[in-house]
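Engineer: I'll drop the sequence and a predicted model, then ask my questions.
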Amino acid sequence: MTVDPFTALAVTLRDNAVNKTKEVLSGVAVELGTITASGLKLDRFKHEIGDYYVAEFPGTLKLPELKLAGTVTGLKDSGGGGVQGKGNYSFEASETKESSLKLEYKPGDRVLVIPLNGGHDAIVICKVVSRGG
């Protein structure tokens, strides 16, 4: 049975995020907030935080062997003519050290936040979405 590499990647990233979050959050209260055009607004703090921190997840990216099918365009043959069509692509398992998952947010995104210094500073841990999507 072939394992879907994208599912495997998503599970690995999720597990890494959960483990790192557990380390960081032991004994710390967290709350929800919303990214705004100019900063971060915590649900239980009346002032917007203009300059906030964003969690980054450093580590090693491990990808399983991967086989994909797709369309080929833009290649040239030996005579300079265009080549196109369908093809199969195989990638060997790989490991990339010193990788980092850096999350980016846009205004309106709901986020999980660790408030610091009485709510004057904050670390955004992740985006929060409803179970339905």
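Structural biologist: Sure, I can see it. In this text the structure is predicted, and so the values were computed from the model without any measurement. Numbering: from 1, shown residues only.
Engineer: going forward, measure contacts and count neighbours with C-alpha atoms only.
Structural biologist: Noted.
Engineer: hang on, residue 115 packs against residue 123?
Structural biologist: Yes - counting by C-alpha atoms under 8 Å, a contact exists between residue 115 and residue 123, whose distance comes to 6.5 Å.
Engineer: Please enumerate the helices of the chain.
Structural biologist: When assigned using DSSP state H, the helices of the chain occupy the ranges 5-25.
Engineer: most distant residue from the middle of it?
Structural biologist: Summary for the chain: using C-alpha atoms, centre = their mean, the residue whose C-alpha lies farthest from the chain's mean C-alpha position is residue 79, with a distance of 43.0 Å.
Engineer: dump the residue contacts of that residue.
Structural biologist: Contacts here follow C-alpha atoms under 8 Å, 6 or more residues apart in numbering; on that basis residue 79 touches nothing.
Engineer: still on that earlier bit, so for residue 115 and residue 123, which sits in the more crowded spot?
Structural biologist: The neighbour count for residue 115 versus residue 123, taken as other C-alpha atoms under 10 Å, is higher for residue 115 (21 against 17).
Engineer: show me the contacts for that one.
Structural biologist: By C-alpha under 8 Å, 6+ apart, the contact list for residue 115 reads 29, 30, 31, 121, 122, 123.
Engineer: putting a second one here so we can go through both:
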Amino acid sequence: MTIDPYTALAASLRENAAKKASEALTGVSAELGSITGSGLKLDSFKHEIKDYLVAEFPGTLKLPKLEMTGSVTGLKDGGGGAVSGKGSFAYDSSETEKASLTLKYQPGDRVLALPINGGNDAIVICKVVSGNG
């Protein structure tokens, strides 16, 4: 049976990449912390991290077809008179490419973070809230 050298090379590269990724992530665990007025304080790290990173989520924003009701104010009719009242608003489904969700945090927010560089830096992944209310 002849072994295909390209298949062997691909298998070796795949194994090597998996091993390196595993080594790089060994010991990396997410932690809870709090946003302060001047930085990030992780629960298990005694020093505040002044210059932390924030995760950004690039992608395509997809919105479904949607109908809502609400109040209308500030519109003018053909004669320049004010128009107000209740109305129904219909939106077609849409997609917006190159959209990006960047989360903003306030002091006191509890967050999930990944400490890096021995805890000297951290990446804030998301805000965490109670599941009970």
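Structural biologist: That came through, no problem. On a predicted model such as this, the values are computed, not experimentally measured, just so you know.
Engineer: tm score of chain vs chain?
Structural biologist: Counting by TM-score structural alignment, normalised by the length of structure 1, the TM-score of this superposition works out to 0.78. Behind it: 109 aligned residues with a C-alpha RMSD of 1.5 Å.
Engineer: Could you report the distance from the residue farthest from the centre of structure 1 to residue 117 of structure 1?
Structural biologist: Per C-alpha to C-alpha, to the nearest Å, residue 79 of structure 1 is found 67 Å from residue 117 of structure 1.
Engineer: and what of residue 32 of structure 1?
Structural biologist: Between residue 32 of structure 1 and residue 117 of structure 1 the computed distance is 16 Å (C-alpha to C-alpha).
Engineer: what's the answer for residue 28 of structure 1, then?
Structural biologist: 12 Å.
Engineer: Repeat that for residue 83 of structure 1.
Structural biologist: Counting by C-alpha to C-alpha, the gap from residue 83 of structure 1 to residue 117 of structure 1 is 60 Å.
Engineer: If you count surrounding residues, which of these two has more?
Structural biologist: Counting neighbours by other C-alpha under 10 Å for residue 83 of structure 1 and for residue 117 shows that residue 83 has the greater number, 11 against 7.
Engineer: correct me, but that one touches residue 71?
Structural biologist: No - no contact is recorded between residue 83 of structure 1 and residue 71 when judged using C-alpha under 8 Å, the distance being 10.6 Å.
Engineer: I'd guessed residue 69 of structure 2 sits against residue 88; true?
Structural biologist: Yes - between residue 69 of structure 2 and residue 88 a contact is recorded at 4.3 Å, counting by C-alpha under 8 Å.
Engineer: Next up, the contacts around the residue nearest the centre of structure 1.
Structural biologist: In structure 1, the centroid-proximal residue (C-alpha atoms, centre = their mean) is residue 103; its distance is 4.9 Å. Applying C-alpha under 8 Å, 6+ apart to residue 103 of structure 1 gives the contacts 54, 55, 56, 126.
Engineer: Map the third one onto structure 2.
Structural biologist: Using TM-score structural alignment to pair residues, one finds that residue 56 of structure 1 aligns to residue 56 in structure 2.
Engineer: Look up the closest residue to its match, ignoring the ones flanking it.
Structural biologist: Of all residues beyond its chain neighbours, the one nearest residue 56 of structure 2 is residue 102 (4.9 Å), with distances taken as C-alpha to C-alpha, 6 or more residues apart in numbering.
Engineer: show me the contacts for the one you found.
Structural biologist: 54, 55, 56, 57.
Engineer: give me the number of residues near residue 27 of structure 1?
Structural biologist: Residue 27 of structure 1 is flanked by 8 other residues according to other C-alpha under 10 Å.
Engineer: what's around residue 116 of structure 1, how many residues?
Structural biologist: Under the criterion other C-alpha under 10 Å, the count of neighbours that residue 116 of structure 1 has is 14.
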